[in-house]
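Colleague: here's a sequence, model it:
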Amino acid sequence: MGRTWVIIPMYNEGAVIGEVVAEVRRTFPYVVCVDDGSSDRSAEFARAAGAVVVEHPINLGQGASLQTGFDYALSDPAMTEVVTFDADGQHQVADAAGMVEKLHANNLDAVIGSRFLDDRTKVNRSKRIVLRTAAWYTRVTTNMALTDAHNGLRVLSRPVLENIHITQNRMAHASELVDLIGGLKIQWSEYPTHIVYTDYSKAKGQSLLNSVNILVELIFR
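Modeller: Model prediction:
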């Protein structure tokens, strides 16, 4: 299967990151958490759970954290693919494992998670509209007809990673990443994922206004 690195960007996730890392490492032993200038004990708890921790001295944003994680994973010559995984407990390790298996079984370059390929994920109406709009925007502007353009659970092969450099530091990085992947003309597929919206993850999530701001930022970019 090769060596998979799981990349977890985190910012003040001390309440949950230890449990998230421990759960991930039951399946994927190689985990790097990128601490994006947290003011709590996130880095300490992630290390205690067995993750490698790379720290930003100041908060730069999730896009910058992912790029730092990509660079770290690429420094391991045995790395064959990475999984991008949220720190707040929304993602399921079983989905990540299924995506890695699909990548290898079908000789793919990337597998992108989608919460809209089955009915497990419950999304409120306003968020569904924003996510559908983002998916439509992606289909228009890239070569990737995704059903869920802003799903943070992804598997990317090493050759893809070597050709990716994220410049959008904050949340607009998700659409930029899809744009970059689409430009590579690679073999990719979607995979049904179950996103669990806990009270904690919803409290940390984006507002509708922030989602609109992402689209505006991307259009001007």
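
Colleague: contacts, neighbours, all on C-alpha from now
Modeller: OK.

Colleague: okay, how far is it across stretch 83-91, tip to tip?
Modeller: In stretch 83-91, first residue to last residue: 11 Å (C-alpha to C-alpha, to the nearest Å).

Colleague: residues of stretch 203-218 that come out buried?
Modeller: Within stretch 203-218, the residues that count as buried by 16 or more other C-alpha atoms under 10 Å are Ser211, Ile214, Leu215.

Colleague: dump those to JSON lines, plus distance to Gly63.
Modeller: Shown next, in JSON lines, are the buried residues of stretch 203-218 (distance: C-alpha to C-alpha, whole Å):
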{"residue": "Ser211", "distance to Gly63": "15"}
{"residue": "Ile214", "distance to Gly63": "13"}
{"residue": "Leu215", "distance to Gly63": "15"}
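
Colleague: next, the structure of the following sequence, for comparison with the previous one:
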Amino acid sequence: MQQRSDTWVVIPAFNEAPVIGGVIAGVRALFPRVLVVDDASGDDTAALARRAGAYTAVHPLNLGQGAALQTGFDAALARGARYVVTFDADGQHDPADAAAMVDRARREDLAFVLGSRFLDGGGTQVGALKRALLHVGAMAAHARTGMALTDTHNGLRVIRADALAHVHLTQGRMAHASQIVSQLAGCGLPGAEHPVTISYTDYSRAKGQPLLNSVNIVVDLVLGER
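Modeller: As a prediction, the model looks like this:
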């Protein structure tokens, strides 16, 4: 735990009261500093996050996941973070993957490590349509940025402070994923992908996230974020 005390885990959240406590408990077993950015939830997400031991910031208006991440980035950097982890609030990510990514960034002197469900070692089962759309997204990112990534829309990321200083999200909603890739590509610092597992739970499926995320990929490609 001590070796990751320079790391802040930023969790953007919107109406995640049923699961946020468990997600935070899992993350705090490996990371002492967790910040939940509540994007104007209509439930008890923020209160439950604080009860679980997380710091919280609360948007008075719903601004979208990208805006929530930027709030978290600014707060973490202001508090001296060396590394920032982005971590979804719905329980799809594995805290052990995040820890392995931070340890790899430190060991290999990487400015960013991006999670991929498609690299060897990842155990995620992805439907054919979603896989195809994600592949199109990766090809579009390669054409736009020169970064040969396999999974540009994975919410699990580790970004070192010097790279994060180059990230200024203006896409408040899901288009922020492509914007992060573009801005990291432009920072000129070394990075890598890392195999991770995404768990599509009954909870996340009930919220419709896999289909929604597929649609968001298409939207990203149309918008062509910078």
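
Colleague: among the buried residues of stretch 203-218 of the first structure, which ones are in strands?
Modeller: Members of these lying in strands (criterion: DSSP state E): none.

Colleague: surely Pro192 of the first structure touches Asp119?
Modeller: No - contact criterion C-alpha atoms under 8 Å: Pro192 of the first structure and Asp119 do not qualify, at 9.3 Å.

Colleague: of the two, who's got more company?
Modeller: Higher neighbour count among Pro192 of the first structure and Asp119: Pro192, with 19 against 11, using other C-alpha atoms under 10 Å.

Colleague: now do the contacts for the aligned partner of the more buried one in the second structure.
Modeller: In the second structure, the residue matched to Pro192 of the first structure (TM-score structural alignment) is Pro195. By C-alpha atoms under 8 Å, 6 or more residues apart in numbering, Pro195 of the second structure lies in contact with Gly115, Ser116, Arg117, Phe118, Leu119, Asp120, Gly121, Gly122.

Colleague: please enumerate the strands of the first structure.
Modeller: Counting by DSSP E, the strands of the first structure are 3-10, 30-36, 52-56, 79-84, 110-114, 154-157, 188-192.

Colleague: measure how buried the aligned partner of Asn143 of the first structure in the second structure is and give me the count.
Modeller: Matched by TM-score structural alignment, Asn143 of the first structure corresponds to Gly146 in the second structure. The number of residues packed near Gly146 of the second structure is 13, by other C-alpha under 10 Å.

Colleague: give me the residue at the spatial middle of the first structure.
Modeller: Gly152 (3.1 Å; C-alpha atoms, centre = their mean).

Colleague: go through the second structure and flag its longest helix.
Modeller: What stands out as the longest helix in the second structure, according to DSSP state H, is helix 128-145.

Colleague: list the buried residues for it?
Modeller: Neighbour counts over helix 128-145 of the second structure (16+ other C-alpha under 10 Å) mark 130-131, 133-142, 144-145 as buried.

Colleague: and stretch 75-87 of the second structure, by the same measure?
Modeller: Ala75, Ala76, Leu77, Ala81, Arg82, Tyr83, Val84, Val85, Thr86, Phe87.

Colleague: what's the spacing between the fourth one and Asp74 of the second structure?
Modeller: Spelled out, that is Ala81 of the second structure. Taking C-alpha to C-alpha as the measure, Ala81 of the second structure falls 10 Å from Asp74 of the second structure.

Colleague: and for the fifth one?
Modeller: Going from Arg82 of the second structure to Asp74 of the second structure by C-alpha to C-alpha gives 13 Å.

Colleague: can you give me the helices for the first structure?
Modeller: Using DSSP H, helices in the first structure cover 17-25, 42-48, 62-74, 93-105, 125-141, 158-161, 173-182, 199-204, 208-220.

Colleague: which one is Ile11 of the second structure nearest to, not counting chain neighbours?
Modeller: Closest residue to Ile11 of the second structure in three dimensions, ignoring its sequence neighbours and counting by C-alpha to C-alpha, 6 or more residues apart in numbering: Val36, at 4.7 Å.

Colleague: check contacts around that neighbour.
Modeller: Taking C-alpha under 8 Å, 6+ apart, we find Val36 of the second structure in contact with Val10, Ile11, Pro12, Ala13, Ala46, Ala49, Ala54, Tyr55, Thr56, Ala57, Gly72.

Colleague: export the residues you listed to CSV and tack on neighbour count and distance to Gln65 of the second structure?
Modeller: Formatted as CSV, the contacts of Val36 of the second structure follow (neighbours: other C-alpha atoms under 10 Å; distance: C-alpha to C-alpha, whole Å):
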residue, neighbour count, distance to Gln65 of the second structure
Val10, 28, 11
Ile11, 28, 9
Pro12, 28, 6
Ala13, 26, 8
Ala46, 28, 15
Ala49, 27, 17
Ala54, 25, 18
Tyr55, 15, 17
Thr56, 20, 15
Ala57, 18, 13
Gly72, 25, 10
